[in-house]
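Visitor: This is a predicted model, with the sequence first.
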Amino acid sequence: MEIVLASSSPRRQQLLELIGLDFKIIVSDVEEDNTKAMPPHELAVAHARDKALDAAKRASHSDVIIGADTIVVLDGQVFGKPADYAEAIRMLTALAGRDHIVISGVAVVKGDQVFTGFSATTVRIKPLSIAQIERYVGTGEPMDKAGAYAIQGRGTLLVESISGCYNNVVGLPLVTLSELLRQAGVELL
């Protein structure tokens, strides 16, 4: 049995390394569709499940596959990764000076079993000028991040406060993952 991460995200890889987990990577080919009509936490879980099941097709039946998806929600609107510079500017302009929710769905697949969960964290972005937003977007950091910011990078300068799991905002809530792995027979502690 091997642990498989169904993601190429360097942040998720670093978090798994942080807890000492040995794993291999099988990148999922699933395209995220944030326009599906379902509650945001269900959407994040559905994406995570789809990614894990997709990677499981290329893994051994005895492997344990981890899938994850992180979205940002403001006033019921889901923000995924910005498509371009202009969309990153629009996202950060909307988030500036306000609270939003970061939701990460997590799925663990072992054989024919699928275990799912999610974590939600409230994040407040400080008030920002358009010049500050443009400078941050100009670094390129926001382009592959849900909500167009990286709390573990320069984007930490935008975050006024959080309430909930920090690792969830990075992209993988480790407590939630630990519980799902335990259900699949893998004890981390």
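Guide: Arrived safely, thanks for sending. Residues are numbered from 1 along each chain as shown.

Visitor: use CA for all of it now, contacts and neighbours both
Guide: Noted.

Visitor: counting contacts, what elements does whichever strand or helix holds residue 47 pack onto?
Guide: Using DSSP states H and E, residue 47 maps to helix 40-56. On a contact count with 3 or more C-alpha pairs under 8 Å, 6 or more residues apart in numbering; DSSP states H and E, helix 40-56 meets strand 64-74, strand 99-110, strand 113-125.

Visitor: Take this one as well and set it beside the first:
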Amino acid sequence: MGELVSQPSDLILASGSPRRRELLTGLGVPFRALSPDIDEVSAHIHPADIARDLAEQKAWAVRAMPGTAQALILASDTLVALDGLVLGKPTDAAQNAEYMRRLSGRTHTVYSGVALFGPQGLTSAVEATAVTFRTLTESEVQHYASAGEGLDKAGGYGIQGLGMALVARIDGDYSNVVGFPLGVVIRLLRGAGVPVWGQA
């Protein structure tokens, strides 16, 4: 199995996210990145099932690309859910501000699905992290929304940027809130025979 991952092209990260690329690079695993083209629509209802389904869809989409049939393919998708309802990526600053008002002073859940095409076919898992926001003033809501940081992020905020000032508490995996749960990623990669983090 070591021979399968001996070159960078043998592991593909199915993502265009710079945050996921940075986190995977930190694990010392050689890879290349390809952006999957999916509609991000799922027939599932529960956010955890949606996150897993979308991650699997991304893996399948990259698997269908030329030159990927023999590669390991790693994909992830992250959702933010409040009261069981998914808050996607806001379309503009006004919607971003509305998300901030809804999340203010409350606890929501971040779900990340991770899927890996490996020697045994497609495997996947889901990580969940509870995040509690401070009670935000309207001026804080407007300031964050106008900054534009949250427009390309699930739930309308980025924990690794200015958004960390919104958060009072995290219960669970911080990297999951960033969008790439490293504990799950390491487990799936090692299960496929990929040496991760100094593992021989």
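Guide: Sure, I can see it. Everything numeric in this text was worked out from a predicted model, so none of it was measured.

Visitor: what does the helix holding residue 47 of structure 1 rub up against?
Guide: Helix 40-56 of structure 1 is contacted from outside by 6, 26-30, 32, 34, 36, 63, 65-71, 73, 76, 78, 103-109, 114, 116-118, using C-alpha atoms under 8 Å, 6 or more residues apart in numbering.

Visitor: ok, residue 120 of structure 1 - contacts?
Guide: Neighbours of residue 120 of structure 1 in contact, by C-alpha under 8 Å, 6+ apart: 101-104, 164-165, 168.

Visitor: buried subset of these?
Guide: Among those, those classed as buried by neighbour count (16 or more other C-alpha atoms under 10 Å) are 101-104, 164-165, 168.

Visitor: how many other residues sit next to residue 138 of structure 1?
Guide: Around residue 138 of structure 1 there are 14 other residues, counting by other C-alpha atoms under 10 Å.

Visitor: Buried residues in stretch 116-132 of structure 1, which are they?
Guide: Those buried within stretch 116-132 of structure 1 under the rule 16+ other C-alpha under 10 Å are 116-127.

Visitor: Reformat those residues as TSV; add distance to residue 136 of structure 1.
Guide: Converted to TSV, the buried residues of stretch 116-132 of structure 1 look like this (distance: C-alpha to C-alpha, whole Å):
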residue	distance to residue 136 of structure 1
116	34
117	32
118	29
119	27
120	25
121	22
122	21
123	18
124	17
125	13
126	13
127	14
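
Visitor: on that earlier part again, would you turn the helices and strands packed on helix 40-56 of structure 1 into JSON lines with distance to residue 159 of structure 1?
Guide: As requested, those are exported to JSON lines (distance: least, C-alpha to C-alpha, whole Å):
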{"stretch": "strand 64-74", "distance to residue 159 of structure 1": "14"}
{"stretch": "strand 99-110", "distance to residue 159 of structure 1": "10"}
{"stretch": "strand 113-125", "distance to residue 159 of structure 1": "5"}
